[in-house]
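Participant: Starting from these lines, generate the structure:
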Amino acid sequence: MQHTHKYLQIHPGDNVLVALQDLPKGTLIELNNHTFPLTDPVAGKHKFSIQPLNPGDNIYMYGVLVGKADTAIQQGAAITTKNIHHAAEEYSLGQRRLQWEQPDVTKWKDKTFMGFHRANGSVGTGNYWIVIPLVFCENRNVEVLKEALVDKLGYSKTKAFQADVEALVKLYQGGSAEADILNAPMEELFTEQAAQRVFPNVDGIKFLNHDMGCGGTRLDANSLCGLLAGYITHPNVAGATILSLGCQHAQASILKQEIMKRDPGFSKPLVVLEQQKEGTEQQLLKKAIKQTFAGLMQANKITRQPAPLSRLCIGLECGGSDGFSGISANPAVGYVSDILVALGGSVILSEFPELCGVEQELSDRCVDESTAMRFMELMRVYNARAEADGSGFYANPSPGNIRDGLITDAIKSAGAAKKGGTSPVTAVLDYPEMVTKPGLNLLCTPGNDVESTTAEVGSGANIVLFTTGLGTPTGNPIAPVIKLSTNTKTFSKMPDIMDINCGTIIEGTETIPQMADRIMNYIIEVASGHVQPKAVLLGQDDFIPWRRGVSL
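Facilitator: As a prediction, this is how the structure comes out:
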């Protein structure tokens, strides 16, 4: 990796460089004892060619094919959506490549975190009660439970901007003009309510509303039951209240089968109520409140106890990615992944549309041929479904991705895959399967941030590392989501949603191993409940189950 503070060659086989800052036309580029000027201005995070290219020539980044030239491209010219298009290598079953350079984990081997130990041997980083509708028809009843329980049990936050609205009402009623309204001062965002929690060992009651359960395909209903079972059996969950209507596709019996599939000795308190059996909504809700309260009394008896780092299962996610994602935050997270795998922990790499172009490397890293075949088959079927709907993996980059340097899906994918580190792939899972093996797990999900994060947690992630270059305000109801900024500018501009700045890697003031150490220490603090990431503080409880149709 050839690096200056102005530009970077990621891999010696690459024929494009990444601008680390805005470079004006005429900037002299020095590479391998050769010098050439930029023929275009190149914005930071974007790429430029190190050699003349003809139409049809290959574009390489991270040592892999990421595009093909559409037009003649001069040496030193900017690479854009107007002169290249997405391309990726074909892939096939190759040789196993399971050798990897394990990081030195001596300093972490005896470290512990303070977690909630469950009967099945898993360890949670939180202790939540969850309330779930089996079908969207029950969403309103779930909202009634939320109104009844949250405030009185001490889990609400002070209402955001309520005082501001009251002040604006007074100004309006006092005859103030629009200019006075627009210039009125505003208060800070909400903070935790001062009220004492009735159950101090229960971190919260979370309400997982959704718009599924009936009216879609049976596959979607079954997948929903599997996902919800993943949340109910999750190590961060102490118990659950389930509201069913009764006639929907997603039956309580299917949910219970999925629970037993994931945890045959399941013993958590579980309240399952069916409205069509209970009668009136008042009867249903009274019973739900009483039984939930009794379950919370049980959940409150569990306290944090030391646990080895091998009990961590980390979800790896990126959203609002930019041209620095693949060279700062993602490789730093990849180094953390390797540390956790070396310690006997589990990590989950998902977002299959964002693995397009690196299939060969990942399939070769699978521990055996059957695992590699499953990965390749899932990738092919997913892409074929997307193309049948007129939107293959090539359509994955968002307008924000493109604006900030990720102009083809393969460029985005090659950087996104860095989150998975270098260890062997121990398992390939299809949504919503559960992680059962330590090591690097590949989970088939869309690239959609919330759908993918929802799926990773449903598969067992008890913490999620979420890298972002543009800034993405998302979280999860039961698993802390740690936000890592790929650049200092975004970290400084959006401090309310960012936890860690990886822009120091771009600036050359911190190495990837140094950053990984900082991330590891932060993970331990969060897992122990000593620190709450911004997503938790802001109550970003995003939950979107994936419909198995096309979502990139």
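Participant: alpha carbons only for contacts and neighbour counts from here, please
Facilitator: Noted.
Participant: what helices or strands is the lengthiest strand in the chain leaning on?
Facilitator: Counting residues, the longest strand found in the chain (DSSP state E) is strand 237-244. Strand 237-244 sits against strand 128-133, helix 218-232, strand 270-274, helix 281-299, with contacts defined as 3 or more C-alpha pairs under 8 Å, 6 or more residues apart in numbering; DSSP states H and E.
Participant: Could you export these as JSON lines, including mean neighbour count and distance to Pro308?
Facilitator: JSON lines is the format used below for the helices and strands packed on strand 237-244 (neighbours: other C-alpha atoms under 10 Å; distance: least, C-alpha to C-alpha, whole Å):
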{"stretch": "strand 128-133", "mean neighbour count": "24", "distance to Pro308": "21"}
{"stretch": "helix 218-232", "mean neighbour count": "23", "distance to Pro308": "22"}
{"stretch": "strand 270-274", "mean neighbour count": "18", "distance to Pro308": "28"}
{"stretch": "helix 281-299", "mean neighbour count": "17", "distance to Pro308": "22"}
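Participant: all strands of the stretch 301-450 of the chain, in order?
Facilitator: 305-308, 313-318, 346-349, 425-430, 439-444 (DSSP state E, counting those that start in this stretch).
Participant: Make CSV out of these and add mean neighbour count and distance to Leu208.
Facilitator: Below are the strands of the stretch 301-450 of the chain laid out as CSV (neighbours: other C-alpha under 10 Å; distance: least, C-alpha to C-alpha, whole Å):
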stretch, mean neighbour count, distance to Leu208
strand 305-308, 16, 27
strand 313-318, 29, 19
strand 346-349, 29, 22
strand 425-430, 22, 22
strand 439-444, 26, 22
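Participant: this one next, for a side-by-side:
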Amino acid sequence: MTGLKRKVLKVHPQDNVVVALTDLKKGESVQENGRVYTLAEDVPAKHKFTETILHPGDAITMYGVLVGKAKELLPAGAKIAVGNVQHASSDFQLAATRKTAWHIPDISKWQDRTFMGYHRADGSVGTGNYWLVIPMVFCENRNVEVLRETLVEELGYGRPKKYAAFARQLAQQYQQGADASAILETVYTEDPAQQGQQRLFENVDGIKFLTHEGGCGGIRQDAQTLCGLLAGYITHANVAGATVLSLGCQNAQITMLEEEIRKRSPDFSKPLFILDQQQTGTEQALITAAVRQTMAGLIEANKITRTPAPLYKLCIGLECGGSDGFSGISANPAIGYTSDLLVALGGSVILSEFPELCGVEQEMSDRCVNTTDALRFIELMRTYQRRAEEAGSGFDMNPSPGNIKDGLITDAIKSAGAAKKGGTSPVAAVLDYPQKVSLPGLNLLCTPGNDVESTTAEVGAGATIVLFTTGLGTPTGNPVTPVIKLSSNTKLYQRMPDIIDINTGTIIDGEESIPEAGERILNYVIDVASGITKARSVINGQDDFIPWKRGVSL
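Facilitator: Modelled structure (predicted):
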């Protein structure tokens, strides 16, 4: 689809605010669907303006749902902002009937497509083949770092130190008498000689080290939750095996981890080496044993090669971060269409970030296939909001300064757009963190809106690819799962090409429809899943891993 770029967009017929797709000036008249709007003030791109006069207390509707209320008299064509609008969202309750009808896309061209993946004994198929080194408690982080220093470079997994030559250049300039002003004027040039090392184990994509600050202290539930998350990574389709370091006396006991592994994989058979420092003795004894066992595991992991797998073996996480006023009308609905394609093919998708489902609870609970999951979703949302309020916060405090600056002025506006990532398919299951996906279809996973905590959780739940939309730009990645970044606008794609994989600003620019973008995204996913294309987050070595402790995190 191509056409002239529109200046404004009314997202839903019931809306009484309109989105500016480009900068609009006071007094300017713009037209959409035969209606003319005259701007009462300047309205920057991504922001919204009123369709008609609004009085104090009047509802503001966008995406067809309540997203706020006017705090003062607003003339038609006025920009809505935090100063004149307050957060508001509709109440929700269990509906008498399920609303599971959806827009099933045409999947005829995809039914015979495959990706090249790593087949596991439990029937799952990975898009990568990684070895993990995991501490059971923060006390072991140093030993994990020793293993990192010992193994990564020697086995060919070191990343090019592309800025080291620049630092040496500046040091030499200083030694030769350059002052601070000369140093500040020095231009960085990339050294073409910086290349990656040859890997010893060609079929092992990397050794990843999941350091964290948990495992002891806090409450015992924190330890159980951490063990569940770590078990999710150990049993993950992208993981070949793991080396685990335990101090011995911590709350997160090895028996607890083994219990969580059995919950997720009753017939678990991957190589798993567990070392207890208080039983082993000296650091030398611990590290040398860990190195021997890890090398033995890598030899076995290297025997696994990529072979064809049907697309329904994919599990895609749906994530957003650094969102802007275009996210809900370009990137999010585009991956929502990709989600619907995969669900129609029999695959699994995960929608998380529960604080960013505020205002669309009724729709999401109505879409649950069974009443039990609908009730569970409602209870999780109410409990989360209640705990946030008890901490002196609330979902209304979710939008970040960056969100607000770029048009997401209430949590309900942000949430209604964020929910578009989930497409239109029924909700197959509602999961509480750190549960693992076991059913095909759309799965709702309770996580914070925090980018890294949520992405960490989605991968722990089984996501083998993550589609991550952004309007402002964020480098977030994951140790074992490719995180594909999609920009909501073309300017971001052009400004940050080193972290953005796909531009969906083409939708805003009138060059592409949402279904066309969704299909393009699925093609890209297949290439990444097959190892043909590397996501920018992987190229950049963005290995973010932050467990959620189930405290209040928005």
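Participant: returning to what we had before: and of the strands of the stretch 301-450 of the first structure, who's closest to Gln2 of the first structure?
Facilitator: Closest approach to Gln2 of the first structure among those is made by strand 313-318 (25.0 Å; C-alpha to C-alpha).
Participant: what's the mean distance for that closest one versus the second structure?
Facilitator: Following the fit onto the second structure, the mean deviation recorded for strand 313-318 of the first structure is 0.1 Å by mean C-alpha distance after the TM-score superposition for the first structure.
Participant: quick one: that strand aligns where in the second structure?
Facilitator: Aligned by TM-score structural alignment, strand 313-318 of the first structure falls on residues 315-320 of the second structure.
Participant: so where is the longest strand of the first structure in the second structure?
Facilitator: Taken onto the second structure by TM-score structural alignment, strand 237-244 of the first structure occupies residues 239-246 there.
Participant: cool, and stretch 140-153 of the first structure?
Facilitator: Under TM-score structural alignment, the match for stretch 140-153 of the first structure is residues 142-155.
Participant: So which bits of the matching stretch are buried?
Facilitator: Within stretch 142-155 of the second structure, the residues that qualify as buried are Asn143, Val144, Leu147, Arg148, Leu151, Val152, Leu155, counting by 16 or more other C-alpha atoms under 10 Å.
Participant: thinking again about what came up before, give me the contact list for the longest strand of the first structure.
Facilitator: For strand 237-244 of the first structure, contacts defined as C-alpha atoms under 8 Å, 6 or more residues apart in numbering pick out 124, 126-135, 138, 142, 231-232, 251-252, 268-275, 288, 292, 295-296, 299, 478.
Participant: ok, now with 6 Å
Facilitator: Outside of strand 237-244 of the first structure, the residues within contact range by C-alpha atoms under 6 Å, 6 or more residues apart in numbering are 127-134, 268-274, 299.
Participant: and these, which two are the farthest apart?
Facilitator: For the contacts of strand 237-244 of the first structure, the maximum inter-member distance is 25.6 Å, found between Asn127 and Glu274 (C-alpha to C-alpha).
Participant: And stretch 37-56 of the second structure, what's buried?
Facilitator: Applying 16+ other C-alpha under 10 Å to stretch 37-56 of the second structure flags 37-51, 54 as buried.
Participant: From those residues, pick the one nearest Leu444 of the second structure.
Facilitator: When those are compared for distance to Leu444 of the second structure (C-alpha to C-alpha), Lys46 wins out at 27.9 Å.
Participant: The closest one against Ile409, yeah?
Facilitator: No - using C-alpha atoms under 6 Å, Lys46 of the second structure makes no contact with Ile409, being 10.9 Å away.
Participant: Nearest residue to the middle of the second structure?
Facilitator: Taking C-alpha atoms, centre = their mean, the centroid of the second structure lies closest to Glu319, which sits 3.3 Å from it.
Participant: so who does that one touch?
Facilitator: Glu319 of the second structure is in contact with Phe468, counting by C-alpha under 6 Å, 6+ apart.
Participant: so which of the helices and strands packed on strand 237-244 of the first structure gets nearest Gly460 of the first structure?
Facilitator: Gly460 of the first structure lies closest, by C-alpha to C-alpha, to one member of those: helix 218-232, at 7.0 Å.
Participant: how far apart are the closest one and its match in the second structure?
Facilitator: Compared with the second structure after fitting, helix 218-232 of the first structure has a mean deviation of 0.4 Å; criterion: mean C-alpha distance after the TM-score superposition for the first structure.
Participant: how big is the offset of the longest strand of the first structure relative to the second structure?
Facilitator: Counting by mean C-alpha distance after the TM-score superposition for the first structure, strand 237-244 of the first structure comes out at 0.3 Å.
Participant: in the superposition, what's the average offset of the next helix or strand after that strand relative to the second structure?
Facilitator: Tracing the chain past strand 237-244 of the first structure, the next element assigned as helix or strand by DSSP states H and E is helix 252-262. Once fitted to the second structure, helix 252-262 of the first structure is off its aligned match by 0.5 Å on average (mean C-alpha distance after the TM-score superposition for the first structure).
Participant: and the angle for helix 252-262 of the first structure with strand 237-244?
Facilitator: For helix 252-262 of the first structure against strand 237-244, the angle by axes from the mean of the first three to the mean of the last three C-alpha atoms, to 10 degrees is 160 degrees.
Participant: which helices and strands sit right next to helix 252-262 of the first structure?
Facilitator: The contact analysis (3 or more C-alpha pairs under 6 Å, 6 or more residues apart in numbering; DSSP states H and E) places helix 252-262 of the first structure against helix 218-232.
Participant: Show me what the helix it packs on is packed up against.
Facilitator: In terms of contacts (3+ C-alpha pairs under 6 Å, 6+ apart), helix 218-232 of the first structure is packed against helix 252-262, helix 449-458.
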